[in-house]
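>>> Please find the sequence and the predicted model below.
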Amino acid sequence: MKPTAPLPLKDGVAPSYLWLQEAADLWSNMLDFLTARFPGVTEEAWRQRMARGEVVNQDGVALTPASPYRRGDCIFYYRDLEGSETPIPFTEQILHQDEHLLVVDKPHFVPVIPTGRFLHESLLVRLKKKTGLADLTPIHRLDRETAGVLIFSHNPASRGAYQAMFQQRTMDKTYEALAGMLEGRSFPFVHRSRMVDADKFFLMREEEGEPNSETHIDLIERRGALGLYRLNPVTGRKHQLRVHMAALGIPIVNDNFYPHVVPAGTADNYDAPLKLLARSIAFTDPLSGDVRYFESLRTL
């Protein structure tokens, strides 16, 4: 269970937390533990955070470099990035807000939650700054490379009902993708396969066996050598649409993972976004019983 944070939002960033589970006699004090646990953060940076009162225990008591390591405690701190974070020059659009949900049109390249080199440029932190909604949480996911409709909950009391809807896949999600033309195939059709983790931890692959993934595929229009496709995933495997299209021999335009990983450069190529868009989401609201429909304003 997630503990209650004794620190407030800081510039849109919620505090991170860590349960202390190692033996107490391994560490003489909290500074020694933190510098060993987070080798990417300098000792001086931890001293400065502690001096500002930004490292506390579950009771809100500020920790100092000399504070003892206590097994079973929970510490709270703000994640920070050493050096400046490169701005992502694309802006999200809020499509809808009510007392339970915030629906957003996510741009390409923006990660949904803080990860790796992204913190303030993550969609979650951007939206917390923009709306002031401290309890904002995404209730489904989109890859950083994918644009389109994303739904957040900002009411903890009703969050479970909406999360269950996505877990049980009782909603209709429609994507659009730009890829090569699949000749000699009648549309629409269904692609099913067994997807498993690939050798690289961030990839998936297909293998022989009982299918565990399913996508309905239709052709919207032909654009020269390319086709604009409508994709309706029945299951929600990681990278499912990208894997399925690559397996059919028509990888999505500008896909740097499938069918082959393109070595990453030092910066994103903003002129070549992945041509995959979460076009719309439709569902019956679990609280009101109303039919809800949200559609992206973006185009491929």
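Nice, I can see it. Fair warning: this is a prediction, and the values are worked out from it, not measured in the lab. Numbering: from 1, shown residues only.

>>> only C-alpha atoms for contact and neighbour calcs from this point on.
Fine.

>>> where does Glu44 fall, helix, sheet strand or coil?
helix (DSSP: H, G, I helix; E, B strand; the rest coil).

>>> Count the residues that sit near it.
Neighbour count for Glu44, taken as other C-alpha atoms under 10 Å: 11.

>>> separation between it and Glu82?
Distance of Glu44 to Glu82, given as C-alpha to C-alpha, to the nearest Å: 12 Å.

>>> And Pro259, by the same measure?
Pro259 sits 34 Å away from Glu82, going by C-alpha to C-alpha.

>>> between these two, who's got more neighbours?
Neighbour count, other C-alpha under 10 Å: between Pro259 and Glu82, Pro259 has more, with 18 against 11.

>>> leaving aside the residues next to it on the chain, what's closest to the more buried one?
Nearest non-adjacent residue to Pro259, counting by C-alpha to C-alpha, 6 or more residues apart in numbering: Ala246, 5.5 Å away.

>>> can you tell me the helix or strand for that neighbour?
Secondary structure from DSSP states H and E places Ala246 in helix 240-247.

>>> and if you look at Phe76?
strand 74-77.

>>> this is the comparison structure:
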Amino acid sequence: MPAMHPADFTPPMLHGVSASKVFLKPSPSSIQTVFAYMCLQFPHIEAAEWQQRFMDGLIYDAKGQQLRIDSAFQAGSHVFYYRFLKREIHVPFEHAILFENDDLLVIDKPHFLTISPTGQYVQETLLVRLKNQMGNEQLSPIHRLDRETAGVVLFSKRPETRGIYQQMFADRQVQKTYHAVAPYDSGLQFPQTVRLNMDKGQPFYTMQVCEGTPNSETEIQLLEHNQLWAKYLLKPHTGKQHQLRVHLSHLGLPIKNDPFYPKIAHKAGDDFTSPLQLLAKHLEFKDPVTFEGMQFSSKMELAL
């Protein structure tokens, strides 16, 4: 990392990873070093991993000085650190750029690729891959797709206009169209609109249907089918977590290869054999910066 004047220190991007900032809060007197503080604050990360990060020169103080494992703890200041994993499962699928201008980057995301660093993925995430590819540390996703879901996702290139695009999604000014492959049931009539009250389920990363006023709505159309499977067109009018997966499962039509609904069926992290058959196929909106009509479609297709 290049030397910087303390007053000008802004941690640079390193291998596509931006530095995280941690404020050092007052702590027990037994905490004498920054190393001990980080181990206390992040108990899910092994001490050996923090030790390695200090040894690799990945921890900096507010002035840009590299910290050692014995660097003294000072409450009220802050430190920067970079997150890397010793072992990370390679995701053997590539994204594609569908469109780019001064403010937006539109990506066709493959299945199995998490959007942002989390848990067991850092380098093998779409955001870090794009930062490495584009050399733009300011890249940030404007909305989200599940790791299991493929298709169109928008990234902001500039902080100056990011909030405008995020508000566009918050105000539901974006028309989203998904495709899904799920069982065919001749007893169900389409098109139909599903309205359900959804809330957090158990385990915590799932959602469940509850009694009460509906807070989620999806329009569902039947595109094609054979005797066993059908392709459905889904237009969510709300944006609840796992909404499309829960709505189809509630109809007795769980999406093909869904590991969560109707029951949990975890797979190994390196098992890429059965992607969830859910695709963010199309996005359409009026650009709040240029006022142009914008529409983007995934080049991927789901087959019965």
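That came through, no problem. From a predicted model like this one, the values you see are computed outputs, not experimental measurements.

>>> list the contacts for the equivalent of the residue nearest to Pro259 of structure 1 over in structure 2?
By TM-score structural alignment, Ala246 of structure 1 lines up with Ser249 in structure 2. By C-alpha atoms under 8 Å, 6 or more residues apart in numbering, Ser249 of structure 2 lies in contact with 255, 261-262.

>>> Show the contacting residues for Lys231 of structure 2.
Taking C-alpha under 8 Å, 6+ apart, we find Lys231 of structure 2 in contact with 179-182, 222-225, 302-304.

>>> Lys235 of structure 2 too?
The contact partners of Lys235 of structure 2, by C-alpha under 8 Å, 6+ apart, come to 175-178, 218-220.

>>> Check Gln243 of structure 2 too.
Contacts of Gln243 of structure 2 by C-alpha under 8 Å, 6+ apart are 216, 236.

>>> What's the local residue count around the counterpart of Val289 of structure 2 in structure 1?
The alignment partner of Val289 of structure 2 in structure 1, by TM-score structural alignment, is Leu287. Counted with other C-alpha under 10 Å, residues neighbouring Leu287 of structure 1 total 10.

>>> that's a helix at Leu287 of structure 1, yeah?
No - membership of Leu287 of structure 1 in a helix is not supported by three-state DSSP, which gives coil.

>>> and the closest residue to Lys240 of structure 2 other than its chain neighbours, what is it in contact with?
If the residues on either side of it in the chain are set aside, Lys240 of structure 2 comes closest to Ser216, at 6.5 Å by C-alpha to C-alpha, 6+ apart. Residues near Ser216 of structure 2 by C-alpha under 8 Å, 6+ apart: 195-198, 237-240, 243.

>>> Go again with 6 Å.
For Ser216 of structure 2, the contacting residues are 195-196, 238, by C-alpha atoms under 6 Å, 6 or more residues apart in numbering.

>>> Closest to Ile31 of structure 2 out of the residues you listed?
Thr238 (46.6 Å; C-alpha to C-alpha).

>>> tally of neighbours for that closest one?
14.

>>> Could you find the counterpart of it in structure 1?
The equivalent of Thr238 of structure 2 in structure 1 is Thr235 (alignment by TM-score structural alignment).

>>> For the equivalent of Lys109 of structure 2 over in structure 1, give its distance to Asp255 of structure 1.
In structure 1, the residue matched to Lys109 of structure 2 (TM-score structural alignment) is Lys106. Distance of Lys106 of structure 1 to Asp255 of structure 1, given as C-alpha to C-alpha: 18 Å.

>>> those helices in the stretch 51-200 of structure 1, which residues are they?
Ranges of helices within the stretch 51-200 of structure 1 are 123-131, 156-167, based on DSSP state H, counting those that start in this stretch.

>>> deepest of those, which one?
Mean neighbours per residue, mean count of other C-alpha atoms under 10 Å, is largest over those for helix 123-131, with a mean of 19.

>>> residues in structure 2 matched by that one, start to end?
Going by TM-score structural alignment, helix 123-131 of structure 1 sits over residues 126-134 in structure 2.

>>> No more questions from me, cheers.
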